[in-house]
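K.L.:
sequence unknown, structure follows:
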């Protein structure tokens, strides 16, 4: 969709001020994808701060320690869920920003790999504009490792790098969902729940790679990062803001 006045792509931005619940938030993303693939909504960007959640990958469920890992999450106040996209377990809470970008697309599979690179660079650019020394690329020992993870570097100690953004994609006939989790505040609970759950799963990783943007830039908060992200998006699309109440009544969980 293009803005009739400028010819630029138009993107509807929905700021969800409160979590609907861990499972409900994930289900809404799938419902939006279902609507996009049938043309009921156009390109949409949904932003929200989630309830404490550990989203396991499909491979994690096949490991003998999965049930123990799920219980370890509950013991730390995180709800364990299994997502339909992505790799290994990732943790998030209200100190993180979830970014769901949903678009209808006639040939969604064709650009799937390109999207990882594009969004990785976009997210790194947004973090840099907020003062973080950010770059795209997997760092040794990171949780839920990925080629297009976004990491940050401690300027005072360049050897210390932390994973700040994990991304996942779901592609269906007629549309795609690209979901990113930016860890901005309060990294300790995330590090703790990942340490316990990865130990139960028998997966090796380096807990020092789990951090938050404000570990590197003290005082940085989610709203500042959210504003920086939208400013970055505005460089390539015309943003149209919509009230979340128009989306809250969607039928959840039928994608």
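P.N.:
Now that the structure is in, tell me what you want to look at. Keep in mind that what you see is a predicted model, and the values were worked out from it rather than measured.

K.L.:
rest of the way, CA atoms for contacts and neighbours
P.N.:
Fine.

K.L.:
Near residue 247, how many other residues are there?
P.N.:
The burial count assigned to residue 247 is 13, neighbours taken as other CA atoms under 10 Å.

K.L.:
hang on, I meant residue 131
P.N.:
16.

K.L.:
Would you mind giving the secondary structure of it?
P.N.:
In terms of secondary structure, residue 131 is coil; the call rests on DSSP: H, G, I helix; E, B strand; the rest coil.

K.L.:
for it, what are its contacts?
P.N.:
Taking CA atoms under 8 Å, 6 or more residues apart in numbering as the criterion, residue 131 is in contact with residue 217.

K.L.:
Could you report the distance from it to residue 221?
P.N.:
For residue 131, the distance to residue 221 (CA to CA, to the nearest Å) stands at 12 Å.

K.L.:
same thing with residue 87?
P.N.:
In this structure, residue 87 lies at 27 Å from residue 221, with CA to CA as the measure.

K.L.:
likewise residue 119?
P.N.:
Separation of residue 119 from residue 221 (CA to CA) stands at 21 Å.

K.L.:
want to compare, so here's the second one:
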């Protein structure tokens, strides 16, 4: 089982991430992917939270009236970045917990479904006390739809993605823990409405229906504080690890790698959002 590892290194940025651009998080995941893939680091779990940010996919930057869509998001108080992994627009804020599990492919390959299945099992174990039946499968009408959307009773509360880099595999999930899933979906729906402005495009952007999305607090009736969820995740990781889990930060040459990765993704963003 992929989740069973000799050791887990935990990098928790649920507090510090609030004071950083989300670009830092994608540069951080790339850095850790390289370290894990090269064998310099054991498997990693990284957690992060950012203030109001809409993370676009590359396809979103090709919207015909992108400038108008971006102006709307900025007026609503959101920062905007373009990520370096696949997918379409998603919303981050203080009620959204992001988690990345990073593994090495050096000894044997990790196919894409195995990575997603590991994340789904990890979340099911994390929230097992809530007696919820999570399902994986595309939720039509949600933002950033995909075959590994995670939902309860047809309402999506989490989305997954993967990034592979130099022998490392990062399986990423955003978890809407608190707040209104429908309001986040309304924000993205209005972004697409303005950025498309009725124009037909070769690429089919999602027809977002806010009622298809919810937060875990809405779905379970529990408040779902981020730190409580993190403690559950630590306990679950401990049960998977044959050795130990430990909290850490970047070490040694990882800082230089991080600076390079941050510069690279920042330059890409400047080009992608050059209007």
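P.N.:
Arrived safely, thanks for sending. Since the structure is predicted, the reported quantities are computational estimates derived from the model, not experimental observations.

K.L.:
ranges for the strands of the stretch 1-150 of structure 2?
P.N.:
Secondary structure of the stretch 1-150 of structure 2, counting by DSSP state E, counting those that start in this stretch: strands at 7-13, 43-48, 53-56, 79-82, 90-92, 96-104, 134-136, 150-152.

K.L.:
could you pull out the helices for the stretch 51-200 of structure 1?
P.N.:
Listed from the start of the chain, the stretch 51-200 of structure 1 has helices (DSSP state H, counting those that start in this stretch) covering 66-75, 112-129, 187-201.

K.L.:
So which bit of structure 2 is the first one matched to?
P.N.:
Pointing back at helix 66-75 of structure 1 there. Using TM-score structural alignment, helix 66-75 of structure 1 corresponds to residues 66-75 of structure 2.

K.L.:
What are the neighbouring residues in contact with whichever residue in structure 1 pairs up with residue 215 of structure 2?
P.N.:
For residue 215 of structure 2, the aligned position in structure 1 is occupied by residue 212, per TM-score structural alignment. For residue 212 of structure 1, the contact set (CA under 8 Å, 6+ apart) comprises 162, 163, 164, 183, 184, 185, 186, 187.

K.L.:
List the contacts of residue 130 of structure 2.
P.N.:
The contact partners of residue 130 of structure 2, by CA under 8 Å, 6+ apart, come to residue 220.

K.L.:
Where is the longest strand in structure 1?
P.N.:
Longest strand of structure 1, by residue count under DSSP state E: strand 157-172.

K.L.:
Only the buried residues of it, if you could.
P.N.:
Judged by neighbour count using 16 or more other CA atoms under 10 Å, the buried positions of strand 157-172 of structure 1 are 161, 162, 163, 164, 165, 166, 167, 168, 169, 170, 171, 172.

K.L.:
Could you do stretch 29-36 of structure 2 as well?
P.N.:
Along stretch 29-36 of structure 2, these residues count as buried under the neighbour rule (16+ other CA under 10 Å): 29, 30, 31, 32, 33, 34, 35, 36.

K.L.:
same question, stretch 243-255 of structure 1
P.N.:
Buried residues in stretch 243-255 of structure 1, defined by neighbour count with 16+ other CA under 10 Å: 244, 252, 253.

K.L.:
Reformat these as TSV; add distance to residue 200 of structure 1 and secondary structure.
P.N.:
TSV is the format used below for those (distance: CA to CA, whole Å; DSSP: H, G, I helix; E, B strand; the rest coil):
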residue	distance to residue 200 of structure 1	secondary structure
244	38	coil
252	31	coil
253	29	coil
